[in-house]
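Peer 1: The sequence isn't on hand, but the structure is:
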């Protein structure tokens, strides 16, 4: 299959509404290619007791690919060499990224700096200086192109290397006042998105964006964060991925410091300068998360589960999330068989996937 045909199939697969990152990876591991996975969708969904998903139309996918090309951007596919290695190993990593800028930055150590949108002047100055100091140590600064701390971090690392993770399409400037900054990053940094060009971000897209920030980085530094803020979501995701979580302490009288102080109380590393950040993430790997690129070399042969085996797995499922490892252990079935049954239920619209490799049976 040509690279163009493979890319078209990958775009169609991930733009199909019922297919998320985990389902996508399971399909490619099972069938070896996006094209083979597309062919298998109707049968899999029927065996799971549902209707086949409405697959993204060829013309829609072709139009997106043309838009990406016109923007001077390119696709990065998980399992291929240009895809960031550390992100490829994170749960729920985007199967396709759209990137514009200097892709060589992915070969350098990466640290995320995130924080409050309504940041204080002192915190913004600190974040800008921290990013500058890290850049002088050959570290690439990752952030989310938001107001406040994100903006300060990008500015501090603009000349040494910064990566912006967008919640919307790569051609959408959000917030609008960051348009000039984002255009500059197209030239000297990198801007990443997992959504199609023209896509306007919604509230649910920002936590999804945050997992990319955490997944790219050896560690995440939080500079000012109110309780229950998006920055704390990024920190939690980083911790779940086994990455270093660091926080800058602040005054207990400032609500914007409560999130950071809480992280430190819960075990995050207290940092006050670039040297302490580097000390936390460089125990011997130079700040780089050494992870092999995931390769899809399937298909993986798995015998079709019998009716009683499917029933056994469904009986173990309920509305509360359960670890997949527990389903394997309690069902007595091979892991591949359980994963195939879950894949069928997922494509039939009867399964919900949760963080930490947990699943539940969809009700209603």
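Peer 2: Alright, I've got the coordinates. On a predicted model such as this, the values are computed, not experimentally measured, just so you know.

Peer 1: Could you use CA atoms for every contact and neighbour count after this?
Peer 2: Will do.

Peer 1: Report how many residues lie close to the closest residue in space to residue 10 that isn't next to it in sequence.
Peer 2: Once flanking residues are discounted, residue 10 sits nearest to residue 34: 5.3 Å by C-alpha to C-alpha, 6 or more residues apart in numbering. A count of nearby residues for residue 34, using other C-alpha atoms under 10 Å, gives 24.

Peer 1: Likewise for the one 5 residues further on?
Peer 2: Residue 39 has 11 neighbouring residues, counting by other C-alpha under 10 Å.

Peer 1: Can you give the distance of whichever strand or helix holds it from its chain's centre?
Peer 2: Element membership for residue 39, per DSSP states H and E: helix 34-47. Distance of helix 34-47 from its chain centroid, counting by C-alpha atoms, centre = their mean, to the nearest Å, is 25 Å.

Peer 1: Against that first model, consider the following:
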């Protein structure tokens, strides 16, 4: 992209009243932005109305500053940064099949892989920003196993399930594979949340970070629900690991359905608020998922590990030990010390000692409120 072309795109998209739908109408009527701006205001008004046409006649405030900042960002690492538009051959094909594709897409990382992105090769994994320890393990394990089958994992770089899914994908990817795609709600010159700065660097080395927002865009709350349509649009299906009833992950699932994509949900404890969103999706027709094979069969993706049990409820060890008796009594729901003492009949000191041993082994997680939860690994 040349600087003049970039300036024309930014002028169009930064004009007050020109959202993606209006921009697409103008592009369809007149061609690329440079051609749009050569038209008289009367021609604009015939397509988008007088009010928007009047706004288009004036250059947006701070446009020159934005063009300079964007050009500098792009030229700082041209091998790993790109801006693609609706008409570019590198524009991700799956997004062209959605109702509301972004007009301009900023990309960072393995940008040469943009043109090869196919929804049949990608799965979105989303969920709570505050997952249970088991939910975090599930997200990471599913992402790792699914990446090993050749799928690219798409998520939103948020805390919780998103971060775990990206990490699992990076763990499971083969050399040269596009392991994971992070679709963010900020400009690509910043990382949000800041805790994920090292993770973002890893993703840029082995995958892609995408945004429709200009450089300098801060983490505005309204941007995150909107970016979810890109997460689902890039993917053949969306797997919801954990979600409360008001979770943004349910927005992604709804958009996946509207785009004709598959929706999967992992059930959880009936006592956990983080499971209620998944249970609601299952009641509405989402596929209940207990193992990686459930996802692969629905997507018709060959499973190179078909003979290896990958269900996440597989016991972590085969040899019974004294601790296994306590793990059985723990079950899979969070439980308090008093309840566990009543179940086990152990005195307090012995029970706390065994729980500490299990924590150190990574078999049990201590939760707020004096609760304990068994962790099951894939």
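Peer 2: Looks like it came in fine. All values derive from a computational prediction rather than experimental measurement.

Peer 1: unless I'm mixing things up, the residue nearest to residue 10 of structure 1 is touching residue 14, no?
Peer 2: No: applying C-alpha atoms under 8 Å as the test, residue 34 of structure 1 and residue 14 come out as separate, 9.2 Å apart.

Peer 1: do you know how far the equivalent of residue 164 of structure 2 over in structure 1 is from residue 182 of structure 1?
Peer 2: Under the alignment (TM-score structural alignment), residue 164 of structure 2 maps onto residue 152 of structure 1. Taking C-alpha to C-alpha, to the nearest Å as the measure, residue 152 of structure 1 falls 13 Å from residue 182 of structure 1.

Peer 1: that older thread, how about the residue nearest to residue 10 of structure 1, what does it touch?
Peer 2: Going by C-alpha atoms under 8 Å, 6 or more residues apart in numbering, residue 34 of structure 1 touches 6, 9, 10, 13, 27, 28.

Peer 1: Let me see the ranges of the strands in the stretch 51-200 of structure 1.
Peer 2: Using DSSP state E, counting those that start in this stretch, the strands of the stretch 51-200 of structure 1 run over 74-77, 96-101, 110-115, 140-143, 162-165, 190-193.

Peer 1: Mean per-residue distance, the last one versus structure 2.
Peer 2: By mean C-alpha distance after the TM-score superposition for structure 1, the fitted strand 190-193 of structure 1 averages 0.7 Å away from its aligned residues in structure 2.

Peer 1: Sticking with residue 233 of structure 1, tell me its helix or strand.
Peer 2: helix 230-240.

Peer 1: quick revisit: for the strands of the stretch 51-200 of structure 1, which one ends up most surrounded?
Peer 2: strand 110-115 (a mean of 32; mean count of other C-alpha atoms under 10 Å).

Peer 1: Let's verify the equivalent of residue 252 of structure 1 over in structure 2: helix, strand, or coil?
Peer 2: Here residue 252 of structure 1 is matched to residue 270 in structure 2, going by TM-score structural alignment. At residue 270 of structure 2, secondary structure determined by DSSP: H, G, I helix; E, B strand; the rest coil is coil.

Peer 1: Please list all residues in contact with residue 270 of structure 2.
Peer 2: residue 276.

Peer 1: still on that earlier bit, got a list of contacts for the helix holding residue 233 of structure 1?
Peer 2: Outside helix 230-240 of structure 1, the residues touching it (C-alpha under 8 Å, 6+ apart) are 114-116, 206-207, 210-211, 213-215, 219-220, 222, 225, 244-245, 259, 356.

Peer 1: Mean deviation, the helix or strand just after it versus structure 2?
Peer 2: Going down the chain from helix 230-240 of structure 1, the next helix or strand is strand 244-247, by DSSP H and E. For strand 244-247 of structure 1, the mean deviation from structure 2 after alignment is 0.9 Å (mean C-alpha distance after the TM-score superposition for structure 1).

Peer 1: any idea which helix or strand comes after strand 244-247 of structure 1?
Peer 2: helix 255-265.

Peer 1: which other helices and strands contact that following helix?
Peer 2: strand 244-247 (3 or more C-alpha pairs under 8 Å, 6 or more residues apart in numbering; DSSP states H and E).

Peer 1: make it 10 Å
Peer 2: strand 110-115, strand 219-223, helix 230-240, strand 244-247, strand 269-270 (3 or more C-alpha pairs under 10 Å, 6 or more residues apart in numbering; DSSP states H and E).

Peer 1: Please work out the angle formed by the directions of that helix and strand 219-223.
Peer 2: 140 degrees (axes from the mean of the first three to the mean of the last three C-alpha atoms, to 10 degrees).
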